[in-house]
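Student: test case, fold it:
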Amino acid sequence: MSAFRDRFNRLRGSVGAEAEGAVPAAVEIHTPEQILDGAPAGEAPEAAAPPTSDHAVPEQTALPEWEPYGVRLVRHEAGEFLLKETRFPITHRHGIHAFTEWTAAAPSLAAFHGDELVIGPDPCSADEMQENPPVPHDVLFLDLETTGLGVGAGNVPFMLGISYFEGNEYVVRQSLIRHPAEERAMLADLKDRLPQFRYLVTYNGRTFDWPLVQSRFILNGFGSRVWEPLHLDFLHPSRTIWRNTLVSCKLSRVEEERLGVFRQDDLPGSEAPGRYFAYLADGNPEPLADVFRHNEIDMLSLAALAIRFGHLLAGHIGQEVPVPTEPEELVRTGLWLEKMGAVASAEPLLHSVRGLDHAPPSVWNRLAERDKRLGLWEEAVSLWRKSAAAAEQTGIPSTEAHIELSMYFEHRTKEISFALAYARAALELALQHPLSGRANSKRRKEIDALRHRIDRLVRKAAKS
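Tutor: Got it, this is the predicted structure:
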């Protein structure tokens, strides 16, 4: 596979070396047979001129070898590339959500802000989102299939998937390049479509998909300011809510556990580059059918996940979205909603957490930390006591609640005897579990800190 990748990179010619805003020089086009046999390329075509402001509608032509897969050749003014466009009716259901729910869910996504919202250089963009919330037709979903990892010049998006709601349909457009010389045309087509959207939705697109697209725009001579969307990356709220509930926060896991989507015979994303390099070698499009399907499911799931978060922020919990049953997810969802400003939606969930009889210590600690920050000391102490009791009963080596209670009684109520009792209980709990592995250094520091605290409290108690 590395040999194919090296040949692919050599095929990029001088496309990636152009300065920002310049028209790329001509590049050599190799056929799949030439890649396989190492034959020399023919004469290089003339470089396409940069698109003008008045774009003609790209012409589409059927290709016999691609027709069984619904893929057509697009002739853009900047060159050629392959395209598969699939339209799903608005009544289409992907897992537990139907796309008809998007109209009600989209406006609530305006609650995203801070770390959950990536904005351009204009700091007023967050306020703009509140004043002009998303509407069903100005949100673009994006997912790439690339030749490798990272956002460097050597990583090329060979398939560019975008999707959006148009009329009564959800449109999935998947562009594919047959060789590096077609990348510019694929990006030019994307550039033509971006101005009609204000919002971008991705999954891990903050650090991967969108930076890579931006770098490819620059390398292909389109500049660095092609489009500056309000960017919603759903990986981050997914981790916030489901970090300790799901085995992982990969999109495929979130699909199964929370969206009711179960992929059948799906191609792992890590195998997509290999399928593409195989296509470059022999020109047979059949292996890429699975890549198209994998990317299509990603695009459908992005829309379903956007609906899910929209319902959460709109307060549709218990109606369009089931109430979380696991304590960890219950408290995390409530705290995330509160952070997003959806206080009315968060309060019933946090109230439910307070009413639980049994929960892991981490649940009580997380909510107590919130109460402490708000100055709700009575509520925080009540939760810390629940957490400390749960840790002692289950033997879980969680000393956070004991330490918080020790500090509370030492510094706020000046009840040194209580502070000393909780410090000693914390040390006893910590010593019940032998030190092992990489945690040795951190655990030893915690134990040493507890012993130091106990010594100080003993001296205080003696003085009093």
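
Student: rest of the way, CA atoms for contacts and neighbours
Tutor: Noted.

Student: now do the strands in the chain.
Tutor: Secondary structure of the chain, counting by DSSP state E: strands at 59-62, 72-76, 79-89, 93-94, 97-98, 117-118, 139-146, 157-166, 169-176, 199-202, 230-233.

Student: and D282, what does it touch?
Tutor: 32-33, 36 (Cα atoms under 8 Å, 6 or more residues apart in numbering).

Student: among those residues, which one has the most neighbours?
Tutor: P32 (19 neighbours; other Cα atoms under 10 Å).

Student: distance of that residue relative to L83?
Tutor: Going from P32 to L83 by Cα to Cα, to the nearest Å gives 19 Å.

Student: with mean neighbour count and distance to T394 added, can I get the strands of the chain in a markdown table?
Tutor: Output for those, formatted as a markdown table (neighbours: other Cα atoms under 10 Å; distance: least, Cα to Cα, whole Å):
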| stretch | mean neighbour count | distance to T394 |
| --- | --- | --- |
| strand 59-62 | 14 | 66 |
| strand 72-76 | 20 | 62 |
| strand 79-89 | 19 | 51 |
| strand 93-94 | 17 | 41 |
| strand 97-98 | 19 | 39 |
| strand 117-118 | 20 | 39 |
| strand 139-146 | 23 | 44 |
| strand 157-166 | 23 | 49 |
| strand 169-176 | 22 | 50 |
| strand 199-202 | 23 | 40 |
| strand 230-233 | 24 | 38 |
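
Student: any chance of CSV for those strands, columns distance to V247?
Tutor: CSV is the format used below for the strands of the chain (distance: least, Cα to Cα, whole Å):
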stretch, distance to V247
strand 59-62, 44
strand 72-76, 40
strand 79-89, 31
strand 93-94, 22
strand 97-98, 22
strand 117-118, 25
strand 139-146, 23
strand 157-166, 27
strand 169-176, 29
strand 199-202, 21
strand 230-233, 20
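
Student: to check against the first, give me the structure of this:
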Amino acid sequence: MTSPFGTAAVRQDVIPLPRLDPDPGSVAYIDTETTGLGGGAGTYIFAAAVATPIDCGLRVAQFFLPEPGMESAFLHALREELERAESLATFNGGSFDLPVLRTRWVMARMPGELSHAAHVDLLTLVRALYRHRLETCTLRFVEERVLGYERDDPLPSALVPEAYFEYLRAGSLDFLEAALEHNRLDVISLVHLHSRLLLRLNGAETGMDAADWLALGRHRFRRGAKADGWRALRNATSFAKGDASATAGLLISRRLLRRGSIAAADRLLGWLEASVTEDIRLSVARARLLEWRRRDASSALSVVEAALHRMPDQAPDLEHRRARLRRKLASGRDSRRKRQSRQIQVEAFIGDSPL
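Tutor: Predicted structure coming up:
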């Protein structure tokens, strides 16, 4: 590919792509390979793959830097490719790929920003929606655990920079081709991962459990989609078992209390407390509600004593609350007796006074 800076090394192909449901739309997926992971002015991008879904499949354009002296042509060609896209999708691109690209463009005296601002970092979504299921969020692990396939990769990620250095030193093409194939497989995975994440974001993925719905609800609330957040938290609560259901119920009850729906929050916590019997958080939350929102210390004490009976191992956390509630009730009874005594004295005085 020719450019104002010379010839850029680019190869393109179109591969079959099954119909994506949901369809991510007009997105350019980009993955880069660099000479190091530190970023900064000394880090070069030596390969970049850009995948764009088209009518007949997936178009993959792969850009390569044959030698550092050809970087301007490489960067210009890559920039031209990305400018055509309506939005970008990366995997950790917000923290790595795009900052390195901006640095290289600026150093080559090119604009440091693309004209479109839309960018989705798929790693951010993976962490928000799947972190509770994954030991690590590397792309390879996500492929295995979320997409359900094990990649036949010719080269581990850690060896990719070394493949480029070996090419520069000795012209080793086999090692380099393995690195470029790794780059190509990375970007193809992003397309399928984006579709799967959209399915989860829409709440349309089958087999979601309470922890999945809880993660989705939290993410939706953080993004300001309150209706979707409510729906996801309700779905998590409806499982009525385990830590995730209890957590979702607590989040809903707090929002109900902020809206002044005290009775609804009490009913929800009572139902969950009867279902998730070993979660002390539910009993404590309901006791607080009864004591401070309903001014019913007696019922709050009953909740705490029932929790102590169900969860004797939690006694250190509940005994202090029970003792305080007992003191509060005793103090209240003393105050009532004193008021009644004073009232009797006043009535007796009035009765003895001459008219």
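
Student: got a TM-score for the pair?
Tutor: After superposition, the two chains reach a TM-score of 0.78 (TM-score structural alignment, normalised by the length of the second structure), with 322 aligned residues with a Cα RMSD of 3.2 Å.

Student: coming back round to it: for H311 of the first structure, which of the strands of the first structure is the nearest?
Tutor: strand 97-98 (10.6 Å; Cα to Cα).

Student: tell me what that closest one is packed against?
Tutor: helix 289-314 (3 or more Cα pairs under 8 Å, 6 or more residues apart in numbering; DSSP states H and E).

Student: and the helix it packs on, what does it pack onto?
Tutor: strand 93-94, strand 97-98, helix 102-105, strand 139-146, strand 157-166, strand 169-176, helix 343-354.

Student: of all the strands of the first structure, which lies closest to L219 of the first structure?
Tutor: So among the strands of the first structure, strand 157-166 is nearest, using Cα to Cα, at 12.6 Å.

Student: so how far is stretch 301-314 of the second structure off the chain centroid?
Tutor: Centroid displacement of stretch 301-314 of the second structure relative to its chain, using Cα atoms, centre = their mean, to the nearest Å, is 35 Å.

Student: so for it, what gets flagged as buried?
Tutor: For stretch 301-314 of the second structure, a neighbour-count test (16 or more other Cα atoms under 10 Å) marks 301, 303-305, 307-308 as buried.

Student: closest to N155 of the first structure among the contacts of D282 of the first structure?
Tutor: For those, the nearest to N155 of the first structure is P32 (19.6 Å; Cα to Cα).

Student: residue in the first structure paired with D186 of the second structure?
Tutor: Alignment note (TM-score structural alignment): D186 of the second structure maps to D298 of the first structure.

Student: and its match, how close does it get to F158 of the first structure?
Tutor: 16 Å.

Student: same question, L219 of the first structure
Tutor: 15 Å.

Student: contacts only, for the residue positioned nearest the centre of the second structure.
Tutor: The second structure has A128 as the residue nearest its centroid, 1.0 Å off, counting by Cα atoms, centre = their mean. A128 of the second structure makes contact with 215-216, 219 under the criterion Cα under 8 Å, 6+ apart.

Student: which one of those residues has the most neighbours?
Tutor: Neighbour-wise, the contacts of A128 of the second structure (other Cα under 10 Å) top out at L216, 26 neighbours.

Student: the first structure: which residue goes with that one?
Tutor: So, by TM-score structural alignment, L216 of the second structure is matched to T333.

Student: so what's the nearest residue to its match once chain neighbours are set aside up against?
Tutor: Of all residues not flanking T333 of the first structure in the chain, I241 sits nearest, at 5.4 Å (Cα to Cα, 6 or more residues apart in numbering). Contacts for I241 of the first structure (Cα under 8 Å, 6+ apart) come out as 329, 332-333, 336.

Student: circling back to that earlier point, of all the strands of the first structure, which lies closest to L305 of the first structure?
Tutor: L305 of the first structure lies closest to strand 97-98 among the strands of the first structure, at 8.8 Å (Cα to Cα).

Student: ranges for the helices of the second structure?
Tutor: Applying DSSP state H to the second structure gives helices spanning 71-83, 98-107, 122-130, 139-142, 160-170, 173-201, 210-222, 226-238, 242-258, 262-275, 280-288, 297-310, 315-352.

Student: thinking again about what came up before, where's the counterpart of the residue nearest to T333 of the first structure in the second structure relative to T34 of the second structure, distance?
Tutor: Matched to the second structure by TM-score structural alignment, I241 of the first structure sits across from L129. As judged by Cα to Cα, L129 of the second structure and T34 of the second structure stand 28 Å apart.

Student: re earlier: got CSV for the helices and strands packed on helix 289-314 of the first structure, with distance to K372 of the first structure too?
Tutor: CSV is the format used below for those (distance: least, Cα to Cα, whole Å):
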stretch, distance to K372 of the first structure
strand 93-94, 41
strand 97-98, 38
helix 102-105, 33
strand 139-146, 38
strand 157-166, 43
strand 169-176, 46
helix 343-354, 15
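
Student: so which bits of stretch 68-80 of the second structure are buried?
Tutor: 70-79.

Student: what's the matching range in the first structure for that stretch?
Tutor: Against the first structure, stretch 68-80 of the second structure falls on residues 180-192 (TM-score structural alignment).

Student: ok, now stretch 143-151 of the second structure?
Tutor: Counting by TM-score structural alignment, stretch 143-151 of the second structure sits on residues 255-263 of the first structure.

Student: R216 of the first structure maps to what in the second structure?
Tutor: By TM-score structural alignment, R216 of the first structure lines up with R104.

Student: pretty sure its match sits against F46.
Tutor: No. No contact is recorded between R104 of the second structure and F46 when judged using Cα atoms under 8 Å, the distance being 11.1 Å.

Student: and the end-to-end length of stretch 427-444 of the first structure?
Tutor: 11 Å.

Student: cheers, nothing more for now.
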